[in-house]
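> my questions are about this predicted structure, shown below with the sequence.
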Amino acid sequence: MVSPVVWTATVVLIIALLAFDFFFHVRKAHTPSLKEAATWSAVYVGIAIAFGLAVVVFGGSEMGTEYFAGYITEKALSVDNLFVFLIIMTSFKVPAADQQKVLLFGIVFSLIARTSLIFVGATLINQFAWVFYLFGLILLVTGGNMLRSHGENGDDGENIVIRLTRRLFHTTEHYDGDKLFTQVDGKRALTPMLMVMIAIGGTDILFALDSIPAIFGLTQNTFVVFTATAFSLMGLRQLYFLLDGLLDRLIYLSYGLAAILAFIGVKLILHALHENTVPFINDGEPVTVTEISTNVSLSVILGVLLVTVVASLLSPKGRAQTAINNARHHVDRYLDMSYETDQERREETYAKLQRESAAIKLLPPKYRKLIREEPELLRKLERAKQIHDKRIDEGHGSSIARSLP
């Protein structure tokens, strides 16, 4: 039993971290450098690990193992969520400097939504043992759905909430800095900044419906569930910029997460059978089954993630997909004058295009031909070259088109 003092101190710590993130990083619109993103991602992971060690010291090894198993699972699921965040922000063409504010809003909204579901879930579990069956089935179904590609599951940002908002309120297609409202023809209008926050918030609720049953499958300790979930969300903003360009490389991540969710789903159903009170199952009596320990769960989760990430990074298909998708992302960003107003940063984007063209050139022939099957991408690359050549002396700019295989 965790004391109210510890609960209060933990909540204050989390709020303080969010406030620090806003006032020292997000309040002034800017695009984080790779160094900044990497540094603060490491800081937040370090804080989460330090908190976990404190749980081990003051709560015992079992409680600490539950925390780390929950934290790692929720962190892995949050990385998968970044795919959808990327799709939404690309759909709304959110300027690079303003993406931090959108992500921080998503983190805060997600924390609020998940905290509500945590306490609802804890109440249901305490009152009704059959809820474990329900949670287990949800995870099995979710794991099956994850086997579909992100392209099939992609959210273009135009979900039902957005469409309804556009019908009911006066909206504009143009950003006004990071303002949520602006004036158009003398009328107050909702900017795309507010619209994308609504889209992110809506998807956060769907994510919570998957992640909360997953962590309850590892522990029923409400304090552990809450803290593991909260700390997995801390640093998600920095992780987005750190993994930008690498997300598409993790081509087997969905398979790994599907396996993890299915594993936890089976664990939940076994626990439900052990605690069974459902009349039509074994006449309402507990079923003798072997339950999966938290230590085994942690080992399986780490093992699956390790295999998934290594296989993705070493896969030739993963390298090919990364280079081509990154070229697509960066050429769109370079051509979109509103995406990055800092010319130095735009030239950094162009430099990335050059590196990606070199990477494509080194791919095996069967993968190099993939880019030639995308004429629209080739036209954009040539357009980027023309714009770049206008800014520098002729002959100094590297030709992306000539470097392609």
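Cool, got the structure. Residues are numbered from 1 along each chain as shown.
> from here on, just use CA atoms for contacts and neighbour counts.
Noted.
> would you map the helices across the stretch 51-200 of the chain?
61-91, 99-127, 131-146, 150-153, 160-168, 192-216 (DSSP state H, counting those that start in this stretch).
> looking at the ones you listed, which is closest to residue 317?
Among the helices of the stretch 51-200 of the chain, helix 150-153 comes nearest to residue 317, with 15.9 Å by CA to CA.
> and that closest one, how far out from the chain's middle?
Distance, stretch centre to chain centre, for helix 150-153: 15 Å (CA atoms, centre = their mean, to the nearest Å).
> ok, second structure coming up, stack it against the first:
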Amino acid sequence: MGVSPLIWTITVVVILALLAFDYFFHIRKAHVPSLREAAIWSSIYVGIALVFGVLVLIFGGIDMGAEYFAGYITEKALSVDNLFVFLIIIASFRVPREDQQKVLLFGIVFSLIARTAFIFVGAALINQFAWVFYIFGIILLLTAGNLLKKDDESDEANNFIIRLAKKLFHTTDTYDGDKLFTKVDGKKVLTPMLLVMVAIGGTDILFALDSIPAIFGLTQNVYIVFTATAFSLMGLRQLYFLLDGLLDRLIYLSYGLAAILAFIGVKLVLHALHENNLPFINDGQHVPVIEITTGLSLSVIIGVLVLTVLASLFSKAGKAQTAVNNVRRHANNYLDLSYTADLAEREHVYAQLVQEEAYVDTMDKKYRDKVKDIEQIRAEVARAHHEHDEFRASGNI
């Protein structure tokens, strides 16, 4: 089904309106969103995406609707994986808790811009050169392999762009609210807020390199590719705060995403063989191979994600790893005095630490003792308790 310019215009206006609403009603005033606020708005954005999918199903037909939902679910899953990297970047730059929303919204807007550019470039290439499917397929297969050997200890913030920015420009290590520039000794300097946005923007471009080929492997309808990608990014900010502390529990998510990307990569290669016109493959003739349907793709994507999430949630080793990592994160957040200036938030972080410690104590000792750097983590937790006792004794709380 062709999509008229009017529908395109309405869609783009609605997406821009949602982003503007998010900024003016939630981001302008720096605050830490409550769990209830994050849950409500995450549900609203998912609901909007689902309603849009139903409209596509009604007006575009079953095939177009199935393509949208397959693309949306795949892109949403990839965006959740992106949150892990956002978490690393934000932690690396020690972004104050109350200012993290602005960083995340910038990441979402930049993601949308980068992905839109890749979508139209990819669509133009596909229309002109069928062999592009081979390249997309190989990219996804390589990405799947990289996910399996991903190093969780990597410092995503310490990339070339950031190092270059620090060498070329005057920068400061301290934040001035959510300002991008501030003055130190009368000189205008860059704040870490601008640098963290540059870091997230740079990683967003890398994310687009695997997310766009993935969705083109499910549909070549540019409108569906764009809307599924855009709606998967909507509500990502709220989802970050909703899943904060739970992201580490999805220890097998990278394996599930690797399986999905590998599956779509194979689907793309098969499609490329079916459409083949390269002279050195089968003398430039189409290769008779099976074609994977959209329905099968949707079933595989949902099935793999469900298995991945269930395995992560119910694995004893996974639970122990997650809980101990959460204890460490809460202790580090408390020890980092620049993490937040809000006393109530500091009490909240400490309460999370105590609650998570109590949960770890209920676990089998053999699982929690296997966690990497367990002795170092225990020392950090002890320091957090000591500083909290001194903080209270000083009358600050």
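Noted; the coordinates are in hand. Every value quoted in this text rests on a predicted model; they were computed, and no experiment measured them.
> could you dump the helices of the stretch 51-200 of the first structure to a markdown table with mean neighbour count and distance to residue 400 of the first structure?
As requested, the helices of the stretch 51-200 of the first structure are exported to a markdown table (neighbours: other CA atoms under 10 Å; distance: least, CA to CA, whole Å):
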| stretch | mean neighbour count | distance to residue 400 of the first structure |
| --- | --- | --- |
| helix 61-91 | 21 | 23 |
| helix 99-127 | 19 | 28 |
| helix 131-146 | 20 | 36 |
| helix 150-153 | 11 | 27 |
| helix 160-168 | 12 | 38 |
| helix 192-216 | 21 | 33 |
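> and of these, who's closest to residue 231 of the first structure?
From those, taking CA to CA, the stretch that ends up closest is helix 61-91, at 7.2 Å.
> what angle separates that closest one from helix 99-127?
140 degrees (axes from the mean of the first three to the mean of the last three CA atoms, to 10 degrees).
> start and end residues in the second structure for stretch 4-24 of the first structure, please.
Using TM-score structural alignment, the residues of the second structure aligned to stretch 4-24 of the first structure are 5-25.
> contacts only, for the most centrally placed residue in the first structure.
Compute the mean C-alpha point of the first structure, and by CA atoms, centre = their mean the closest residue is residue 82, 2.5 Å away. Shown in contact with residue 82 of the first structure (CA atoms under 8 Å, 6 or more residues apart in numbering): 240, 247.
> coming back round to it: may I see the buried residues of the match of stretch 4-24 of the first structure?
Buried residues in stretch 5-25 of the second structure, defined by neighbour count with 16 or more other CA atoms under 10 Å: 11, 19, 22, 23.
> including secondary structure and distance to residue 188 of the second structure, could these go into CSV?
Converted to CSV, the buried residues of stretch 5-25 of the second structure look like this (DSSP: H, G, I helix; E, B strand; the rest coil; distance: CA to CA, whole Å):
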residue, secondary structure, distance to residue 188 of the second structure
11, helix, 40
19, helix, 30
22, helix, 30
23, helix, 26
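> tell me the one of these nearest residue 65 of the second structure?
Checking those one by one against residue 65 of the second structure (CA to CA), the nearest turns out to be residue 11, at 16.1 Å.
> ok, the closest one - contacts?
residue 227.
> can you give me the first-to-last residue distance of stretch 271-285 of the first structure?
13 Å (CA to CA, to the nearest Å).
> in the second structure, what sits opposite residue 226 of the first structure in the alignment?
Under TM-score structural alignment, residue 226 of the first structure pairs with residue 226 in the second structure.
> tell me the SS of its match?
Counting by DSSP: H, G, I helix; E, B strand; the rest coil, the backbone at residue 226 of the second structure sits in helix.
> let me know whether it touches residue 119 as I believe.
Yes - using CA atoms under 8 Å, residue 226 of the second structure is in contact with residue 119, at 7.0 Å.
> how much space between the residue lying closest to residue 319 of the first structure once chain neighbours are set aside and residue 126 of the first structure?
The shortest distance from residue 319 of the first structure to any non-neighbouring residue, by CA to CA, 6 or more residues apart in numbering, is to residue 249 (6.6 Å). Residue 249 of the first structure is 41 Å from residue 126 of the first structure, where distance means CA to CA.
> in which helix or strand does residue 271 of the first structure reside?
Element membership of residue 271 of the first structure, judged by DSSP states H and E, is helix 253-274.
> run the chain-centre distance for stretch 317-335 of the second structure.
20 Å.
> do the same with stretch 306-313 of the first structure
The answer for stretch 306-313 of the first structure is 18 Å, by CA atoms, centre = their mean.
> hmm, who's touching that stretch?
Under CA under 8 Å, 6+ apart, the answer for stretch 306-313 of the first structure is 249, 250, 251, 252, 253, 255, 256, 318, 319.
> I'd like those residues as JSON lines, with neighbour count and distance to residue 309 of the first structure appended.
Output for these, formatted as JSON lines (neighbours: other CA atoms under 10 Å; distance: CA to CA, whole Å):
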{"residue": "249", "neighbour count": "23", "distance to residue 309 of the first structure": "9"}
{"residue": "250", "neighbour count": "20", "distance to residue 309 of the first structure": "6"}
{"residue": "251", "neighbour count": "23", "distance to residue 309 of the first structure": "9"}
{"residue": "252", "neighbour count": "22", "distance to residue 309 of the first structure": "7"}
{"residue": "253", "neighbour count": "25", "distance to residue 309 of the first structure": "7"}
{"residue": "255", "neighbour count": "19", "distance to residue 309 of the first structure": "11"}
{"residue": "256", "neighbour count": "23", "distance to residue 309 of the first structure": "9"}
{"residue": "318", "neighbour count": "18", "distance to residue 309 of the first structure": "11"}
{"residue": "319", "neighbour count": "22", "distance to residue 309 of the first structure": "13"}
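> could these be laid out in CSV, adding distance to residue 272 of the first structure?
As requested, the contacts of stretch 306-313 of the first structure are exported to CSV (distance: CA to CA, whole Å):
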residue, distance to residue 272 of the first structure
249, 37
250, 34
251, 33
252, 30
253, 28
255, 25
256, 24
318, 39
319, 42
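> closest to residue 69 of the first structure among those residues?
Once CA to CA is applied, the member of the contacts of stretch 306-313 of the first structure that ends up nearest residue 69 of the first structure is residue 256, at 15.3 Å.
> does that closest one touch residue 300 like I think?
No - using CA under 8 Å, residue 256 of the first structure is not in contact with residue 300; the gap is 10.7 Å.
> quick one: residues contacting the residue nearest to residue 288 of the second structure when sequence neighbours are not counted.
Closest residue to residue 288 of the second structure apart from its sequence neighbours, by CA to CA, 6+ apart: residue 274 at 6.1 Å. Residues near residue 274 of the second structure by CA under 8 Å, 6+ apart: 286, 287, 288, 289, 291.
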